[in-house]
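Chemist: Sequence and computational prediction follow.
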Amino acid sequence: MSELKVVLLEQDDLMHPNTGESNFNESAYYNFYDRGQHLGGFIRLGNRANEGYAEMTACLYLPDGTVGFMFQRPEIKDNNAHDAGGARFEVVKPFERHRVSYHGKLCILKNPLEMADPARAFKNNPYSQAALEIDYAAVSPGWGGEVREKVGDQWVSPNLSGDPETQFAKGHLEQLGRATGKLVLTADGADREFKIDALGLRDHSWGPRYWQAPKFYRWLTMNFDEGLGAMATITVNRDGSERPGGFVARKGQPILNIEKVDIQTEFIGEQQLHDKIKVNCETADGGAPIVITGKVLSMIPLRNRRAGIVTRIAEGMTEWNWDGKIGYGLSEYLDHFDE
């Protein structure tokens, strides 16, 4: 029997071949939080070349409590680059340095919860022109990869099996980073400029994806300082099976896999959005359980619709506490609702 295991290759930080499924997706995502300014956010591009468009999301949590948000589906013809809708991602050196930019409009939401009804939110709130330029440098090794088969001395991708409509990603990687750069917001002829020095996490996924494939998931990203960060996640599949995972990254040490995850959540408000979080993790080395608590600082509910299902992706900029050490990151909760 041939050897199969999850392998991360240097080329995984670049664009992957389009394998032809109608819902083939290749996405890259970068988040960051500058704790000195209480400024953070994320930007994502998901190429759906076989459907003829990309999903572009830009979301910035601003120091005054407002959130700048934009979503577009710009037309694309191929999967050669992440460059659409005003967003552009460039891999300067795989797993070491990336350049990230967004030049376009942001809807400025005084009450970000209004984005539960996007048409109304976009109509009733003001806009700013945004120019975001950041240099994203790695502070940990990459984590993740793709299940690959050993053929000779090479690791190769086996042929996909199963229904592409039920799949969420063939391959996936994550990495902690430091984001430095600048954000300029322009409205009514006046500029607001922010210099950014932040920590964050990026991810990159490829393969068939519909947001409706899992039953639900929780994805928690955390940066405590440049030498300590973590990610914890749990996905519940439509058949009820669970896939926990994640990692802890400490400077100068190998990345440590998280094997068990239990997440307890307090939900609040009319929309029942996550607010307080307690996550218990067990790592592969058999060490003492890790307990981290979180409090959402700013929340925006995002929406995706397909085949009569409304999928809510709730994005909370979150403050984390791990044995008194304070960190920041995104808590992302995906759930489905019938229309």
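Modeler: Nice, thanks for sending it over.
Chemist: hey, let's count contacts and neighbours off CA atoms from now on
Modeler: Fine.
Chemist: which ones are touching F24?
Modeler: Listed by CA atoms under 8 Å, 6 or more residues apart in numbering, the contact partners of F24 are 18, 48-50, 206-209.
Chemist: try this one next to it:
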Amino acid sequence: MTNSAPFTACQYGADAELTHDPAGISNYNESVYVNFVDPLGEVSALMRIGNRPTMGYSEATVQLTLPGGRIALRAGREPNETNDRWATQGLEIAVKEPTRTLEVNYRNTVALIDTPSLLAERGRQALKNAPSLECEIALTFEASVPLFTIAEDGDCTPGSSQIATDHYEQFGHVSGTVRVGSTTWTVDKATSFRDHSWGPREWASYNGEWLAAWLADGTAITAYGEIEPTGERASGGVVVTPDGVFHPIREYTVYTDYAGEATYSGRNTAVITADGLPTLVLDGSINHFVPVTQRTADRAARMGQMSVRYAGGQGGWGIAEFLRPLTPPAR
């Protein structure tokens, strides 16, 4: 039996779960994203589809982090001028019960990559030379908190980057199976985060950090930090405590010297100040570091994606990103 009442704490409800009219926006992007971390099975994943109908294609990413530092990856585009569903490259993300339940399915191959740093400058070559394995993913996302935004107007980031004009997020859990080659992981209520955004997107405009984290006590965090052209820092996000209360983030400071390199040997260390909570200090070891390059016609940015395990009193785990502009654009 389904619950017809929308599960939302913001201006977006069941209707927002549908696709939207590109309205002639030349760099329009409508994106759905789901991740999960299973600390017991030591596997995590991020899965994303972006429709760019006015640019004539859709794009998909399936990235699995596996025990031992390896990753399994598929990332690509295919021609598409429609914006009626999220299905491409063998990946489909479908809303089954708006604001509450998603189905995530994937059936295609993935490249098994032992050295993710090769993706930074030689991504196509690394994917071509890596062993190709059959992959099947069948997961159900179930929301644990209502839909929420990090800004009242739904802006995707707290700063000036052009990433989306409408955007909402949600924490939940996923259950199902993930198979890579002959190995299958059963996922049982693994911590998960998803979002949906639409509007103009300019990947290379962003300079900052992002984090989705789950602490051992049940606290969930999504945090954004952006370095403005003036050098000032804009912060946003929320901390959701185990009692279900949302605490807006006022400051998210990341201590790193990362500048877009192919590798990073430091830690993921951040301090978060949120309304009504003591200061949170998150200090994490990086289990996987995956450098992805996003390009537009005249610019490029390096997105360093990480799986993180936190130490000390704020023990937990997360998926994080450092995103830095590259000048001149990488070739």
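Modeler: In hand now; what should we look at? In this text, all values refer to a predicted model and were calculated from it rather than measured experimentally.
Chemist: Can you lay out the contacts of F24 of the first structure as TSV showing secondary structure and distance to F267 of the first structure?
Modeler: Supplementary listing: the contacts of F24 of the first structure in TSV, determined by DSSP: H, G, I helix; E, B strand; the rest coil; distance: CA to CA, whole Å:
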residue	secondary structure	distance to F267 of the first structure
N18	coil	39
R48	strand	33
A49	coil	37
N50	coil	38
W206	strand	32
G207	strand	32
P208	strand	31
R209	coil	28
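Chemist: Count the neighbours of the equivalent of N47 of the first structure over in the second structure for me.
Modeler: Mapped onto the second structure by TM-score structural alignment, N47 of the first structure lines up with N51. Neighbour count of N51 of the second structure, defined by other CA atoms under 10 Å: 30.
Chemist: could you pull out the helices for the second structure?
Modeler: In order along the chain, the second structure carries the following helices (DSSP state H): 119-129.
Chemist: Burial check on the residue nearest to the match of N47 of the first structure when sequence neighbours are not counted, number of neighbours?
Modeler: The shortest distance from N51 of the second structure to any residue other than its chain neighbours is 4.4 Å, reached at S58 (CA to CA, 6 or more residues apart in numbering). Close neighbours of S58 of the second structure, defined as other CA under 10 Å, add up to 25.
Chemist: ok, now which ones touch S58 of the second structure?
Modeler: Residues in contact with S58 of the second structure, defined by CA under 8 Å, 6+ apart, are 49-52, 77-80, 88.
Chemist: Please apply the same query to K105 of the first structure.
Modeler: 70, 127-130.
Chemist: so which of the residues you listed is the most crowded?
Modeler: Result: A130 is most packed of the contacts of K105 of the first structure (other CA under 10 Å), 23 neighbours.
Chemist: Just give the nearest non-adjacent residue to the alignment partner in the second structure of that residue, would you?
Modeler: For A130 of the first structure, the equivalent position in the second structure is taken to be C135, counting by TM-score structural alignment. Excluding the flanking residues, the one nearest C135 of the second structure by CA to CA, 6+ apart is V180, at 4.6 Å.
Chemist: what do we get in the first structure for that neighbour?
Modeler: The pairwise alignment with the first structure assigns V180 of the second structure to L185, based on TM-score structural alignment.
Chemist: Might one say that its match is in contact with A131?
Modeler: Yes. Counting by CA atoms under 8 Å, A131 is a contact partner of L185 of the first structure at 6.6 Å.
Chemist: After alignment, which residue of the first structure pairs with T296 of the second structure?
Modeler: Structural alignment places T296 of the second structure opposite R306 in the first structure (criterion: TM-score structural alignment).
Chemist: wait, T19 of the second structure sits on N29?
Modeler: No. With contact defined as CA under 8 Å, T19 of the second structure does not reach N29; the gap is 10.5 Å.
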